[in-house]
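**Q** Provided below are the primary sequence and the corresponding predicted coordinates.
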Amino acid sequence: MAIQTILICDDSPTDLANLKNALEGTNCNLVTASSGEEVVKKAKSEKPDVIFLDIVMPGMDGYAACRTLRDDPETKHIPVIFVSSKQQKADRVWAQMQGAKDLIAKPYESKEVIDKLGAL
């Protein structure tokens, strides 16, 4: 699968910038969102090839956003990779149960983000 558009969602401007910096070398179109509600809307309008999604956010959290994306015929094919400070084994299992392909624990190295992207 050729990845052309990546949707990044995090409510922290710093974490959003860090993830953008990690993905800049991919030459992909980077689209950002700062809430669960916004990531669901942008997933439908931008049709990204992959979504990097924070879990802990006010309002609709990442788990709820992932379930919404998973249950919608328009977005269910888009792989979701959680990027979160939640990193226990139970968090990884729960992330997969919500429909996510993987989970990257914060703090992370840029190489880890690129490697996960390449694994898709």
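**A** It's in. Numbering: from 1, shown residues only.
**Q** Every contact and neighbour count from this point should use C-alpha atoms.
**A** Noted.
**Q** what's the span of stretch 24-38 from first residue to last?
**A** Stretch 24-38 has an end-to-end distance of 22 Å (Cα to Cα, to the nearest Å).
**Q** Which element, helix or strand, includes I8?
**A** Element membership of I8 [criterion: DSSP states H and E] is strand 5-9.
**Q** And that strand, what does it pack against?
**A** Judged by 3 or more Cα pairs under 8 Å, 6 or more residues apart in numbering; DSSP states H and E, the packing partners of strand 5-9 are helix 13-23, strand 29-33, helix 36-46, strand 50-53.
**Q** again, 10 Å this time
**A** Judged by 3 or more Cα pairs under 10 Å, 6 or more residues apart in numbering; DSSP states H and E, strand 5-9 is in contact with helix 13-23, strand 29-33, helix 36-46, strand 50-53, strand 80-84.
**Q** Second structure follows, compare the two:
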Amino acid sequence: MSINKVLVVDDSPSELSSIKQIISDAGCMVISASNGKEALDKAKSEHPDMIFMDIIMPEMDGYEATRHLSNDKDTRNIPIVFVSSKSQKADKLWGQMQGGKAYITKPYSSDQIIDQLKAFS
């Protein structure tokens, strides 16, 4: 599967802009959401090939959104990569248990984002 369309979910406008820029520079179309609830709606309507998901967000956090996406027949096969300032081993393990496929800790490098795009292509 090649990665053409990516959903980026983050409540921080600067983080959202930064990740979107990295991904669009890599040649992918980028859609965005600013919380977990919006991410669910966009994932169902836009059918992205991959999702980069923050964890700490208003309305619905990234863990809960990932749980919903992983349990929905229409979205369960979309790889989700967490991008979070939560850096404890327990955070990463919990993310994996919710259905996350990878975990990047903030601050991240553009190479880390690109490596994940390549890993799921």
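**A** Arrived safely. What you see is a predicted model; the values in this text were computed from it and never measured.
**Q** I'd like the TM-score for the two structures, please.
**A** Remark: TM-score between the superposed chains equals 0.97 [TM-score structural alignment, normalised by the length of structure 1]; 120 aligned residues with a Cα RMSD of 0.7 Å.
**Q** one step back: buried residues in the strand holding I8 of structure 1, which are they?
**A** For strand 5-9 of structure 1, the neighbour count (16 or more other Cα atoms under 10 Å) marks 5-9 as buried.
**Q** neighbours around D10 of structure 1, how many?
**A** Neighbour count for D10 of structure 1, taken as other Cα atoms under 10 Å: 26.
**Q** check contacts around it.
**A** Contacts for D10 of structure 1 (Cα atoms under 10 Å, 6 or more residues apart in numbering) come out as 16-17, 19, 32-36, 39, 52-57, 61-62, 83-84.
**Q** can you do 7 Å?
**A** The contact partners of D10 of structure 1, taken as Cα atoms under 7 Å, 6 or more residues apart in numbering, are 16, 33-35, 53-54.
**Q** same check, this time on V31 of structure 1
**A** 6-8.
**Q** mind running it again at 6 Å?
**A** Contacts for V31 of structure 1 were tallied using Cα atoms under 6 Å, 6 or more residues apart in numbering; they are L7.
**Q** Quick check: it vs I6 of structure 1, distance?
**A** 6 Å.
**Q** can you list the residues that contact stretch 52-70 of structure 2?
**A** Here stretch 52-70 of structure 2 makes contact (Cα under 6 Å, 6+ apart) with 8-11, 35-37, 75-76, 80-84, 98-99.
**Q** Please list only the buried members of those residues.
**A** 8-11, 35-37, 75, 80-84, 98-99.
**Q** want to throw the helices and strands packed on strand 5-9 of structure 1 into CSV with distance to P107 of structure 1?
**A** Output for these, formatted as CSV (distance: least, Cα to Cα, whole Å):
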stretch, distance to P107 of structure 1
helix 13-23, 9
strand 29-33, 19
helix 36-46, 21
strand 50-53, 14
strand 80-84, 8
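**Q** Many thanks, we can stop here.
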